[in-house]
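# Here is my input; please provide its structure:
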Amino acid sequence: MKGTILNYSTQNQTGEILSEEQLQYTFSITDWFETVQPTIGTTVNFELDANGLVTKITAITQPVFTNVSNTPLQKQQHNEEDNYNMFNWFVKCLKNYANFKDRARRKEYWLFTLVYSLISLGLLIIEIILWSYPIITILFILAMIIPSYSVLARRLHDINKSGWAMFISMIPIVGGIILLVWLCTETKNEDNQWGKPAK
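This next block holds a predicted model:
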């Protein structure tokens, strides 16, 4: 099969390929059969294994552009995200379960938070109606601790703040207000140590 590399994270050593059929596939560096690292915009050949996972990726051509933030491929990816509903954003955050290194736009953070809150509330209401101990709600909240903090860290990265800045909320009253303002701040439209702008 033939496709184009949409993105690649050197930290996670994973990326995505857009096939000629306009399908997206996730790949790992272990499936990259070249001596140089994958580059966004590179045309590649790849195979799918019995489970539908990408394997044996080889480069056909190198990218013809250098300014990644303005490439049609990245714009296409962002356009697809613009069509996401709140559950798509929630699933995206779950896929980035423990990713504390990249960036997340406001929509990603707040829609994840909304779905997380709605599911928690729904589970709690069901368990109250059934007169049962809220064990399922508690387990769900515990399972969401890591993705909640990881998307929070990525949101802060997107406005050029360290993920550790989340602990400013520990300052009584003022800390929580400052953190809320940061979380509502628009994406910084510039590259930083955590990658390209998330929007």
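
# From here on, just use CA atoms for contacts and neighbour counts.
Fine.

# Assumed N189 was part of a helix.
No. Applying DSSP: H, G, I helix; E, B strand; the rest coil, one finds N189 to be coil, outside a helix.

# The nearest residue to it once chain neighbours are set aside - how many residues pack around it?
In this structure, N189 finds its nearest non-sequential neighbour in P197, 5.5 Å apart by CA to CA, 6 or more residues apart in numbering. Neighbours of P197 under the rule other CA atoms under 10 Å: 19.

# residues touching S117, list them.
Applying CA atoms under 8 Å, 6 or more residues apart in numbering to S117 gives no contacts.

# Centre of the chain to whichever helix or strand it is part of, how far?
Element membership for S117 (DSSP states H and E) is helix 106-129. Here the centre of helix 106-129 is set off from its chain's centre by 19 Å, with CA atoms, centre = their mean, to the nearest Å.

# Next, the structure of the following sequence, for comparison with the previous one:
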Amino acid sequence: MGNKTQAALWGGSKWIASAAKIGGSQRELFMNIQQAVETCFRKYVDFSGRASRSEYWWFLLAYLIVAIVGRLINQYIPIAVILVVLLPLMAVTVRRLHDIGKSGWMILIGLIPIIGMLVLIYLYVQPSQPGANRWGSSDALAS
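Alright, predicted model coming up:
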């Protein structure tokens, strides 16, 4: 990892676009955990547009940490956390699917036991689709 990438992950400059050579030039946007949580709660009912990999995974990690710590404190706190985070988590998941060029309705694949979740995890780790797609441009991720 380069210094710019590490700075982005650990609270450095607000946005850093890193070019990776994978069959051409591709931009990937990195967020830190605080930026991802702020963005997801700000766009909690925005099911349009795109979400970068870092936005999705940092938000999911923050949710899991809060739920686990809450469970250690009291058995009912995770239920409250789920109620608070459910809509933002669904929205960022749909936006993440849009970012790789898939319909948000693909989230329903998760209803298929085991296989569905494995397919979704595979989709979530895919790199962002370069340029514009039906849900916006990759440059719009920074706004």
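
# Spell out, range by range, the strands that occur in structure 1.
2-9, 14-19, 24-28, 43-48, 54-61 (DSSP state E).

# Of all the ones you listed, which one comes closest to P72 of structure 1?
For P72 of structure 1, the closest of the strands of structure 1 is strand 2-9, at 10.0 Å, according to CA to CA.

# I'd like to know which elements that closest one is packed against.
Secondary-structure packing of strand 2-9 of structure 1 (3 or more CA pairs under 8 Å, 6 or more residues apart in numbering; DSSP states H and E): strand 14-19, strand 43-48, helix 72-82.

# Please identify the most buried of these.
strand 14-19 (a mean of 20; mean count of other CA atoms under 10 Å).

# In structure 2, which residues correspond to that one?
Under the alignment (TM-score structural alignment), strand 14-19 of structure 1 falls on nothing in structure 2.

# wait, H98 of structure 2 sits on W135?
Yes. The criterion here is CA atoms under 8 Å, and H98 of structure 2 meets it with W135 at 6.2 Å.

# Columns distance to L121 of structure 1 on top of the strands of structure 1, output as CSV?
Supplementary listing: the strands of structure 1 in CSV, determined by distance: least, CA to CA, whole Å:
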stretch, distance to L121 of structure 1
strand 2-9, 35
strand 14-19, 34
strand 24-28, 33
strand 43-48, 40
strand 54-61, 38
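
# what do H98 and W135 of structure 2 both touch?
48-50.

# Out of those, who's the most crowded?
Busiest of these [other CA under 10 Å] is R50, holding 30 neighbours.

# Map it across to structure 1 for me.
Match for R50 of structure 2 (TM-score structural alignment): R103.

# which ones are touching that match?
153-158, 194-198.

# In helices only, show me these.
Of the positions in the contacts of R103 of structure 1, 153-157 sit in helices, assigned by DSSP state H.

# if we take those, which one ends up nearest to L111 of structure 1?
R155 (12.2 Å).

# distance of the closest one from Y149 of structure 1?
R155 of structure 1 is 10 Å from Y149 of structure 1, where distance means CA to CA, to the nearest Å.

# Between those two, tell me which one has more neighbours.
Ranked by neighbour count (other CA under 10 Å), R155 of structure 1 and Y149 place R155 first, with 32 against 17.

# right, and the more buried one touches R105 too?
Yes. Using CA under 8 Å, R155 of structure 1 makes contact with R105 at a distance of 6.0 Å.

# Tally up the residues packed near V81 of structure 2, please.
Considering only other CA under 10 Å, V81 of structure 2 is surrounded by 17 other residues.

# Just tell me what it corresponds to in structure 1.
For V81 of structure 2, the residue aligned by TM-score structural alignment is F140.

# can you pull the contacts of that match?
S120.

# go on, M166 of structure 1?
152-153, 156, 179.

# Repeat that for K199 of structure 1.
Counted by CA under 8 Å, 6+ apart, K199 of structure 1 has contacts 78, 105, 187, 189.

# What's the separation between it and T61 of structure 1?
27 Å.

# Same question for A104 of structure 1.
For A104 of structure 1, the distance to T61 of structure 1 - CA to CA - is 30 Å.

# between those two, which one's more packed in?
A104 (23 against 12).

# just to revisit the earlier point, and H98 and W135 of structure 2? which has more neighbours close in?
Neighbours were counted for H98 of structure 2 and for W135 using other CA under 10 Å; H98 has more, 26 against 19.
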